[in-house]
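Chemist: Predicted coordinates and the sequence they were generated for:
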Amino acid sequence: MQDLSPLGTKLVLADTVEPGVVRLTLNRPAARNALSRALLSELHSEIERSGADKSVAAIVLGANGNVFSSGHDLKELTAHRADADGGEAFFRETMTACSAMMRAIVACPKPVIAAVEGRATAAGCQLVATCDLAVAAETADFATPGVNIGLFCSTPMVALSRNVSRKRAMEMLLLGQPVSAADALLYGLLNRVVPASDVITEALGMARAIASKSKATVAIGKAAFYRQAELSLDEAYDYASEVMVKNMMVADAGEGICAFIERRKPEWKDR
């Protein structure tokens, strides 16, 4: 499906801004960076491409315009109500594609940092919650307002409820009201809130710090974090203990420990 601007601009821009750091930018500002089927596909591809690139250590995800993302493209969805099945097949395909893209972020071995300079609503808020880390402007806000238009934010609920407390998640889902960046920080949706002019700089600083670590170690740790979070306490400790043993057998662990003992900077081999 084509979804390009009149000038044929890509919907997701990808740039290597410095060694080890890729910046992805949602590029549908005129449509409030709504997650059309085409944008979802492009973002999914870029996440997987960066995840497979051995030179990449971290990904910063931002957006052009004054809205990070307004969520699903409601105009695109509504147009398919004219389909023979009332749009059911297209709705299912869209939700499946969106969920697959969100899971790709979690499965990506490289940490993904959301850099939010504007409003993030519905699936846009879900995207922020799905990223491993999130930095936002003081003026940004967040909402899951589907309940206001008769469409409960059920898929955004998955990521939201895994980041903030149940009571806060239910408040956002049931009231559908915007939450300030300051409150989102308190809720646990964000890591840092900074002036709007500093969002990208802050996110890149975090990415740079991650890029200074062993890529192999970071990949092991990210995968283990999400896996153990879904296990019981006993299962989590058994699993994490095995991960620690396997991590100890990685070359970079041996190098890092020796470097610490010898009081020198480690030389990572990323294996």
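Modeler: That came through fine.
Chemist: CA only for contacts and neighbour counts going forward, please
Modeler: Fine.
Chemist: burial measure for residue 114, as a count.
Modeler: By the criterion of other CA atoms under 10 Å, residue 114 has 28 neighbours.
Chemist: Now do the same for it: helix, strand or coil?
Modeler: Using DSSP: H, G, I helix; E, B strand; the rest coil, the structure places residue 114 in strand.
Chemist: from what I can see it touches residue 62, true?
Modeler: Yes. Counting by CA atoms under 8 Å, residue 114 touches residue 62, with 6.1 Å between them.
Chemist: ok, which stretches of the stretch 51-200 of the chain are strands?
Modeler: Ranges of strands in the stretch 51-200 of the chain, per DSSP state E, counting those that start in this stretch, are 58-63, 67-69, 112-116, 119-121, 133-137, 141-143, 179-180, 192-194.
Chemist: Please identify the most buried of those.
Modeler: strand 67-69 (a mean of 30; mean count of other CA atoms under 10 Å).
Chemist: which outside residues touch that strand?
Modeler: 26, 29, 32-35, 62-63, 116-121, 123-125 (CA atoms under 8 Å, 6 or more residues apart in numbering).
Chemist: can you rerun that using 7 Å?
Modeler: 32, 33, 34, 62, 116, 117, 118, 119, 120, 121, 124 (CA atoms under 7 Å, 6 or more residues apart in numbering).
Chemist: just stretch 177-189 next, same as before
Modeler: Under CA under 7 Å, 6+ apart, the answer for stretch 177-189 is 129, 136, 138-143, 145, 163-164, 168, 190-193.
Chemist: here comes the other one, which I'd like you to weigh against the first:
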Amino acid sequence: MYETILYEVAERVARITLNRPDARNALSDPMIGELLDAFERAKADGGVRVIVLTGAGDRAFCAGADLGGLGRAQADGRSVADPGAIRESAPFRLFTAFPKLGKPIIARLAGHAVAGGLGLAAACDLVVAADDVTLGTPEVNVGLWPMMIMAIINRNVAPKHAFKLYYTGQRVTAAEGREIGLVTEVVPRAELDARVDELARTIAAKSPLGLRRGRDAFFAIEGRPLEDQVEHLLSQLVGLAATEDAKEGIAAFLENRAPDFQGR
């Protein structure tokens, strides 16, 4: 049903694949629209507990925005930064969708992630990269700046490392990306799929209700005063402890067996 992405579900994991390999999986408005639809589809599917986001081929996870499309928009006289349309724009809707997913999302990097593609990977909860992948924000090289994705990267990377990425436009290796907070794990290319599958299965075996409420709480307390954070988290803990999944988890622990979580 999609033209620019692939969507498949197996073993409680939804795999969403950016499928424009000839264009290095660059983000276009149609692709963003399909990604948003796929996110909603995975969110609404009770059989999906984890989402994996990846790119077709091994050349690029995602090369960022389609600059050709940006140029055409400017040539047509349409403002790409109209304040009245910002919240309706495809990039705004895409990057603000991640905290609302309600389910863990893992980025699988078999190819390079640059510009908006790096922002897309960094917006995921976990990032597993092949050891020969590179990451970068090359916007400065064409007179631009990673404006949109800076909000995402700044949540993952300390300022000194972030500024070096932004100022130089130089790429870093996957290992360097791990050191500065952009990547969770780096594995040999031959082990990438096995590791992503293992990680997805491990997470999918947890309580989907616990994962959702915990993930929602993580984003809900962001930027709030400590007292507000603790108050919110305590209220969430009390509510979570009363769920069937929590009771099943505790019973399974006491009975030395694997829990059977039902998401209730």
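Modeler: Arrived safely, thanks for sending. These numbers were taken from a predicted model, which means no experiment stands behind them.
Chemist: Need the TM-score from the superposition.
Modeler: Scored against TM-score structural alignment, normalised by the length of the second structure, the superposed chains reach a TM-score of 0.94; 263 aligned residues with a CA RMSD of 2.0 Å.
Chemist: follow-up on the earlier one: pick the one among the contacts of strand 67-69 of the first structure closest to residue 49 of the first structure.
Modeler: Proximity of those to residue 49 of the first structure (CA to CA) peaks at residue 62, which lies at 16.9 Å.
Chemist: And that closest one, what's its match in the second structure?
Modeler: Alignment note (TM-score structural alignment): residue 62 of the first structure maps to residue 54 of the second structure.
Chemist: which ones are touching its match?
Modeler: Residue 54 of the second structure touches 16, 17, 18, 61, 107, 108, 109, counting by CA under 7 Å, 6+ apart.
Chemist: Apply 6 Å and report the result again.
Modeler: 17, 107, 108 (CA atoms under 6 Å, 6 or more residues apart in numbering).
Chemist: how close does it sit to residue 150 of the second structure?
Modeler: Counting by CA to CA, to the nearest Å, the separation of residue 54 of the second structure from residue 150 of the second structure is 21 Å.
Chemist: So which of the strands of the stretch 51-200 of the first structure is nearest residue 269 of the first structure?
Modeler: Shortest distance between residue 269 of the first structure and the strands of the stretch 51-200 of the first structure, using CA to CA, is found for strand 58-63: 16.6 Å.
Chemist: Work out the gap between the closest one and the centre of the chain.
Modeler: Relative to the centre of its chain, strand 58-63 of the first structure is centred 8 Å away, using CA atoms, centre = their mean, to the nearest Å.
Chemist: now do stretch 236-243 of the first structure
Modeler: Offset of stretch 236-243 of the first structure from its chain centre (CA atoms, centre = their mean): 25 Å.
Chemist: repeat for stretch 56-66 of the first structure
Modeler: For stretch 56-66 of the first structure, the distance to the chain centre is 9 Å (CA atoms, centre = their mean).
Chemist: How about stretch 1-14 of the second structure?
Modeler: 15 Å.
Chemist: Can you tell me what sits against it?
Modeler: Against stretch 1-14 of the second structure from outside (CA under 6 Å, 6+ apart): 15, 16, 17, 18, 19, 31, 47, 48, 49, 50, 51.
Chemist: what about the second one, how many neighbours?
Modeler: Just to be clear, that refers to residue 16 of the second structure. Neighbours of residue 16 of the second structure (other CA under 10 Å): 22.
Chemist: For it, give me its contacts.
Modeler: If you count contacts by CA under 6 Å, 6+ apart, then residue 16 of the second structure has 6, 7, 53 around it.
Chemist: what do we get in the first structure for the second one?
Modeler: If I follow you right, that is residue 7 of the second structure. Match for residue 7 of the second structure (TM-score structural alignment): residue 14.
Chemist: ok, so what distance separates residue 76 of the second structure from residue 113 of the second structure?
Modeler: Residue 76 of the second structure is 29 Å from residue 113 of the second structure, by CA to CA.
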